[in-house]
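Engineer: Sequence plus the predicted model coming up.
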Amino acid sequence: MTEPNDHRAPIPRRRRLSVEDYVTGVVEGNRTLLAQAITLVESHSMIHRQIAQEVLKKLLPHTGRSIRIGITGVPGAGKSTFIETFGMLLCNLGHRVAVLAVDPSSSVTRGSILGDKTRMDQLSRDPRAYVRPSPAGATLGGVARKTRETILVCEAAGFDVILVETVGVGQSEVTVRSMVDFFLLLQLTGAGDELQGMKKGVMELADAILINKADGDNKQRALNAQVEFNRILHFLKPATEGWETKAYTCSSLHGEGIKEIWSVIEHFREVTVKQGGFHARRQAQTLDWMHSMIADYLHQSFYHHQQVKNSLPGMEKAVSQGTISVSEAINELINLYENKER
């Protein structure tokens, strides 16, 4: 316990960072300020959100120079091992790699890239790479906004390859597809078995299918799966106009086929930039982002409106009991939201 006559100097308060502090730190590649800027972007605080928007505005001229790659796969496909092997290859080729995640289920399951960060031990310790745990959130809209803005912050920090992993399942694949240039689907061998559980919609999102764990006794099965996937892809509409989606094999454990898939991605960028599709997709994604943010804002604004919050339980009960129609309940709630007289 400190005595009354204790004259030790008080611990100084840490200075609050300014917008310029964040911007300068990110652009100069300061990893501490990069992490703090992303935390600012992820914050639910209105004050933090306002500062974050100022930071993003000033960072915008430094963004857009990366290739954004989405990665998804069935459970057990070896995403963590692939991302580590792929990321280290890219670092050794002179690239700077950021690994992000979209995981709307993390607040419930606690399953996120945080565990993968431990498994990606080599990549997470490499100064040329940055592995960011997924923000926990119950809705895709909130997580998607944070991930999109985190992509911009990482690009401004000089990362020229952004890997966005889907940790959740289902709609998260569509969300990631909407924010990346190239979408990679990782699969396992035994094509006949997993194709039965494979959603056609997920395959239609992919710019390439990569059959992992093609090594040892599994190699021939992987080659058989590759043939089967290519047969099916022949009848599907390509995810990107002017590009033919194909299946490939790799062994993340032994590093086989990893450099080849990077060559495929480089060729994809070359072809789509030349045809104009690369930048057209980026522009369309930005507009989609704007509209989704408007929808997210209106959703939050409506359900946090005090009169709506007070009346909603009663309206729900009345609708469920059939004493009021759905359309009538909606009109009542909207009138409350718009402060109209009943």
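Structural biologist: That came in fine, so what should we check first?
Engineer: From now on I want contacts and neighbour counts done on CA atoms only, so please keep to that.
Structural biologist: Fine.
Engineer: Distance from stretch 44-59 to the middle of the chain?
Structural biologist: 19 Å (Cα atoms, centre = their mean, to the nearest Å).
Engineer: List the buried residues of it.
Structural biologist: I51, A52, V55, L56, K58, L59 (16 or more other Cα atoms under 10 Å).
Engineer: Can you give the contact residues for that stretch?
Structural biologist: Contacts to stretch 44-59, defined as Cα atoms under 8 Å, 6 or more residues apart in numbering, come from residues 19-20, 22-23, 27, 37, 40-41, 43, 149, 152-153, 156.
Engineer: nearest to H304, of these?
Structural biologist: Distances from H304 to the contacts of stretch 44-59, taken as Cα to Cα, are shortest for S43 (17.8 Å).
Engineer: Please go through this structure and pick out the longest helix.
Structural biologist: helix 277-303 (DSSP state H).
Engineer: Tell me the buried residues in that one?
Structural biologist: G277, F278, R281, R282, Q285, W289, S292, M293, D296, F302.
Engineer: before we move on, back to that, show me the buried residues of stretch 44-59 that map onto helices.
Structural biologist: Using DSSP H, the buried residues of stretch 44-59 in helices are I51, A52, V55, L56, K58, L59.
Engineer: try this one next to it:
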Amino acid sequence: MDIEDLKTRILAGERRALARAITLVESGRADHRAQALSLLEALKGHGREALRVGLSGTPGVGKSTFIEAFGMMLTAQGLKVAVLAVDPSSARSGGSILGDKTRMERLSRDKNAFIRPSPSQSQLGGVARRTREAIDLCEAAGFDVVLIETVGVGQSETMVAEMSDLFLLLLAPAGGDELQGVKRGIMEMADILLVNKADGALKSTAVRTCADYAGALRLLRKRPQDPEGFPKAMTVSALEDSGLLTAWEEMQFLADWRRETGQFAGRRAEQARFWFEAEVRERLLARLKREPVKGAMEALARDVEAGGLTPSAAAEELLRDYLQMG
């Protein structure tokens, strides 16, 4: 693969080149990984900056419907929008349906939009392992807004906050109980809570639910990365396209405030460090699956089962003799 040619085409905004590059960074083959790293290094410092927006919510809350309506509104303003939608992978077969594009039929036909579904491949945080690199590619291709839709909601879903500038949590009317499994963690991560389906018979319920969440947010400790009034709760209707423009204006205000105060750049620097450390951990774990470490680990595991070694002693021996970590 001609990396220089691919780089040129990505910087020119070619969608086919972008899709090919994302396929390359998602590949697990060693030769593809080497090419992907070369491409990412070549694109570094391109000077383009997209607004990275993470979006999470419980299944059935209307994430895909919201993203389509929100994306269409942004493209109507002349903005280029990329959607990285992560589908859950089967724990048994490893397969994914990857049906997000079919659920966003109008947006998928928009010339200013790019939708890329990816399998989560059992990754914690509801994001594919290479989603962060796909974001970099979309940014280099000239997209103004990158939306990252994650799998479900839970404690591990807070990973999306480590790759986005703004984090939105989409909620359903009368869904107060749905945060029981989320607890305080994801509430502290969210910048804006959006109560969806605020239309028809559910409109009054959505308004009450929004007020409940707004009250809960006031109980949280103020974060240094927030201006007065944030994080906040709002109502939207993806079906009627209501509240979307107001939500976008609030996102822009928050992003601009963080840029002016240095929070925006500081947060991105912290995220770069986080992903460096995550990549080191991932590669160390990968070594356990390759010989000779894999065989040594199996032999030591049998000794532990037989009672010849304690788990701690076996781990120490493996790390000392095979991973050379001291």
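Structural biologist: On my side now, so go ahead. The model shown is predicted, which means the values in this text are computed figures rather than measured ones.
Engineer: now what about the TM-score between them?
Structural biologist: The TM-score (TM-score structural alignment, normalised by the length of structure 2) is 0.92; 323 aligned residues with a Cα RMSD of 2.3 Å.
Engineer: Selection in ChimeraX covering whichever of the contacts of stretch 44-59 of structure 1 are buried, please.
Structural biologist: Selection of buried members from the contacts of stretch 44-59 of structure 1 for ChimeraX, criterion 16+ other Cα under 10 Å:
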select :19,22,23,27,37,40,41,149,152,153,156
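Engineer: coming back round to it: nearest to E204 of structure 1, of the buried residues of helix 277-303 of structure 1?
Structural biologist: R281 (16.1 Å).
Engineer: What's the match for that closest one in structure 2?
Structural biologist: Under the alignment (TM-score structural alignment), R281 of structure 1 maps onto R267 of structure 2.
Engineer: Who are the contact partners of F86 of structure 1?
Structural biologist: Going by Cα under 8 Å, 6+ apart, F86 of structure 1 touches S252, I258, K259.
Engineer: got it, and D144 of structure 2?
Structural biologist: Applying Cα under 8 Å, 6+ apart, the residues near D144 of structure 2 are E49, A50, L51, L79, K80, V81.
Engineer: Leaving out sequence neighbours, find the closest residue to it.
Structural biologist: A50 (4.6 Å; Cα to Cα, 6 or more residues apart in numbering).
Engineer: Can you give me the neighbour number for the equivalent of the one you found over in structure 1?
Structural biologist: Under the alignment (TM-score structural alignment), A50 of structure 2 pairs with S66 of structure 1. For S66 of structure 1, the count of nearby residues is 20 (other Cα atoms under 10 Å).
Engineer: and S66 of structure 1, how far is that from F159 of structure 1?
Structural biologist: Computed as Cα to Cα, to the nearest Å, the S66 of structure 1 to F159 of structure 1 distance reads 7 Å.
Engineer: rewinding a little: from what I can see the match of A50 of structure 2 touches C154, true?
Structural biologist: No. Contact criterion Cα atoms under 8 Å: S66 of structure 1 and C154 do not qualify, at 9.3 Å.
Engineer: what's the overlap in contacts for these two?
Structural biologist: Common neighbours of S66 of structure 1 and C154 (Cα under 8 Å, 6+ apart) are I162.
Engineer: and the counterpart of R320 of structure 2 in structure 1, which of the three is it?
Structural biologist: Aligning on TM-score structural alignment places R320 of structure 2 opposite N335 in structure 1. Assigned by DSSP: H, G, I helix; E, B strand; the rest coil, the conformation of N335 of structure 1 is helix.
Engineer: ok, the spatially most central residue of structure 1 - contacts?
Structural biologist: By Cα atoms, centre = their mean, the mean C-alpha position of structure 1 lies nearest to V102, the distance being 3.9 Å. Going by Cα under 8 Å, 6+ apart, V102 of structure 1 touches S134, P135, V143, A144, T147, V164, E165, T166, V167, G168, S172, V176.
Engineer: Report the buried members of these.
Structural biologist: Judged by 16+ other Cα under 10 Å, buried ones among the contacts of V102 of structure 1: S134, P135, V143, A144, T147, V164, E165, T166, V167, G168, S172, V176.
Engineer: Am I right that the first one is in contact with I113?
Structural biologist: Yes. Proximity of S134 of structure 1 to I113 meets the contact threshold set by Cα under 8 Å, at 5.8 Å.
Engineer: quick one: the helices in the stretch 201-326 of structure 2?
Structural biologist: Assigned by DSSP state H, counting those that start in this stretch, the helices in the stretch 201-326 of structure 2 fall at 203-218, 244-261, 263-287, 293-305, 311-321.
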